[in-house]
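Colleague: Okay, here's the prediction I keep looking at, along with the sequence it came from:
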Amino acid sequence: MSTVAFVTCDLLDDNPDKQLQVVTPSMDGKFFKSYGARKSFGGQVVTVKCFEDNSRVKELLATEGRGKVLVVDGGASMRCALMGDLIAESAVKNNWNGVIIYGCVRDVDAIAELDLGVHALAAIPQKSNRKGVGEVDIPLSFGGVNIQSGDYIYADNNGIVVAKEALVEL
């Protein structure tokens, strides 16, 4: 398992000259929780937008992801999970650093054992329907930030920070 390479609080303190964005908890109680064994993770962003269909999530995490974090805008749906243990295992096998889901995950006890950073809004046992719907590499906006493929993202138990350039070597 990887060791903690950074603390998001320190990234903000150490980079006052950079225009860093911080994902904010919303007033309606939506905030990210950590589900993976990696409590500190980051990397170059790959974006996907999908609503209650994890087809693109599964496809992307089955490709090489060294140095990358998949950021999924699931529209904050609380009706089904966009990632479970099998897809998370595929992410580990393909060297992804982490996955951030603006939505839900499932199989949380199994995911907690995997060497993968995972942040999501909640857990739910219901799986998504796969219809092949979703957009990849498009700009996303949630939690008061704008994120696009190629950005860098850093997450730990303090929160999530988005940058236009790498802040630490992971």
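Modeller: Arrived safely.
Colleague: alpha carbons only for contacts and neighbour counts from here, please
Modeller: Will do.
Colleague: Neighbours of Val92, how many?
Modeller: Neighbour count for Val92, taken as other Cα atoms under 10 Å: 20.
Colleague: now Arg66
Modeller: Neighbours around Arg66, by other Cα under 10 Å: 15.
Colleague: these two touch, right, it and Gly98?
Modeller: No: contact criterion Cα atoms under 8 Å: Arg66 and Gly98 do not qualify, at 9.9 Å.
Colleague: could you show me where the strands are in this protein, in order?
Modeller: 21-22, 33-34, 41-49, 68-73, 81-83, 98-105, 117-123, 135-136, 140-142, 145-147, 152-156, 159-163 (DSSP state E).
Colleague: Can you tell me which of these is nearest to Ser90?
Modeller: Among the strands of the chain, strand 81-83 comes nearest to Ser90, with 10.6 Å by Cα to Cα.
Colleague: and the closest one, what does it pack onto?
Modeller: When contacts are defined as 3 or more Cα pairs under 8 Å, 6 or more residues apart in numbering; DSSP states H and E, strand 81-83 packs onto helix 55-61, strand 98-105.
Colleague: Can I get these in a markdown table including distance to Gln126 and mean neighbour count?
Modeller: Shown next, in a markdown table, are those (distance: least, Cα to Cα, whole Å; neighbours: other Cα atoms under 10 Å):
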| stretch | distance to Gln126 | mean neighbour count |
| --- | --- | --- |
| helix 55-61 | 15 | 20 |
| strand 98-105 | 9 | 28 |
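Colleague: Put this next to the first one:
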Amino acid sequence: MERDFTTPDLCDDFPDSRVLHAQFRSYGRSASFCGQAVTVKCFEDNSLVKALVQEPGNGKVIVVDGGASLRRALLGDQLAEKACLNGWMGLIINGAVRDVEILATLPLGVFALGAIPLKTDKRDVGLRGVAVDIGGTTVHEGDWIYADASGVVVSSTNLLAP
């Protein structure tokens, strides 16, 4: 489900909000999405992403710090389909994805730095629920994420609450 907001308006209305200073590309069908962050830190190993998308998402957003690596894809069509089925709103990936033609058809927000066809090795390496630094901005588990074509806004409070 897409939300009625734009990130430029959020930045204007809430000047203390933070933005991710990285040039993400949208790969999912949902061009804008928002929700509370669930964080993962991993490098060229998507074991934790795989485990997380199998859990109930409850409208949250997975924020993955993949160290900006474009050598291995941290998300592909199978994990994205699981994320859709389990109620995740989207993923912000500081790294690469694959199966981009299929990702574009799924009702999910997917922002990543780029694409590559190589999958990761599964070594069960990484951290979950930790603060991650992406594009010079720290994202904490539970922060609110707002993403659209203009960028990604991060806030410790729900900016759309009535």
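Modeller: Looks like it arrived, so ask away. From a predicted model like this one, the values you see are computed outputs, not experimental measurements.
Colleague: quick one, which of the strands of structure 1 is nearest to Glu169 of structure 1?
Modeller: strand 41-49 (8.6 Å).
Colleague: The closest one against structure 2, how far on average?
Modeller: Average distance, strand 41-49 of structure 1 versus aligned residues of structure 2 after superposition (mean Cα distance after the TM-score superposition for structure 1): 0.4 Å.
Colleague: rewinding a little: how about JSON lines for the helices and strands packed on strand 81-83 of structure 1, with distance to Ser149 of structure 1 added?
Modeller: As requested, those are exported to JSON lines (distance: least, Cα to Cα, whole Å):
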{"stretch": "helix 55-61", "distance to Ser149 of structure 1": "13"}
{"stretch": "strand 98-105", "distance to Ser149 of structure 1": "13"}
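Colleague: Nearest to Asn129 of structure 1, out of these?
Modeller: helix 55-61 (8.3 Å).
Colleague: show me what contacts the residue most central in space within structure 2?
Modeller: Among the residues of structure 2, the one closest to the centroid is Ile92, at 1.7 Å (Cα atoms, centre = their mean). Each residue near Ile92 of structure 2 by Cα atoms under 8 Å, 6 or more residues apart in numbering is listed here: Val61, Ile62, Val63, Val64, Val110, Phe111, Ala112.
Colleague: Pull out the buried residues from the longest helix anywhere in structure 1.
Modeller: Longest helix in structure 1, counting residues (DSSP state H): helix 85-93. For helix 85-93 of structure 1, the neighbour count (16 or more other Cα atoms under 10 Å) marks Asp85, Ile87, Ala88, Glu89, Ser90, Ala91, Val92 as buried.
Colleague: What is the corresponding segment of structure 2 for it?
Modeller: Helix 85-93 of structure 1 corresponds to residues 77-85 in structure 2, going by TM-score structural alignment.
Colleague: average gap between that stretch and structure 1?
Modeller: Mean deviation for stretch 77-85 of structure 2: 0.1 Å (mean Cα distance after the TM-score superposition for structure 1).
Colleague: which other residues reach that stretch?
Modeller: 49-50, 53-54, 57, 90, 98-100, 102-103, 106-108.
Colleague: what about 7 Å?
Modeller: Lys50, Val53, Gln54, Asp99, Ile102, Leu103, Pro107, Leu108 (Cα atoms under 7 Å, 6 or more residues apart in numbering).
Colleague: Looking at these, which is nearest Gly142 of structure 2?
Modeller: Val53 (16.6 Å).
Colleague: what residue of structure 1 matches up with the closest one?
Modeller: Going residue by residue (TM-score structural alignment), Val53 of structure 2 aligns to Leu61.
Colleague: Name the member of the contacts of stretch 77-85 of structure 2 with the most neighbours.
Modeller: Within the contacts of stretch 77-85 of structure 2, most neighbours by other Cα under 10 Å means Leu108, with 28 neighbours.
Colleague: distance of the alignment partner in structure 1 of it from Ser77 of structure 1?
Modeller: Using TM-score structural alignment as the criterion, Leu108 of structure 2 maps onto Leu116 of structure 1. As judged by Cα to Cα, to the nearest Å, Leu116 of structure 1 and Ser77 of structure 1 stand 22 Å apart.
Colleague: can you check Leu12 of structure 1 too?
Modeller: Going from Leu12 of structure 1 to Ser77 of structure 1 by Cα to Cα gives 30 Å.
Colleague: Val145 of structure 1 too?
Modeller: 18 Å.
Colleague: ok, back up a step: to Val133 of structure 1, which of the helices and strands packed on strand 81-83 of structure 1 lies closest?
Modeller: helix 55-61 (6.6 Å).
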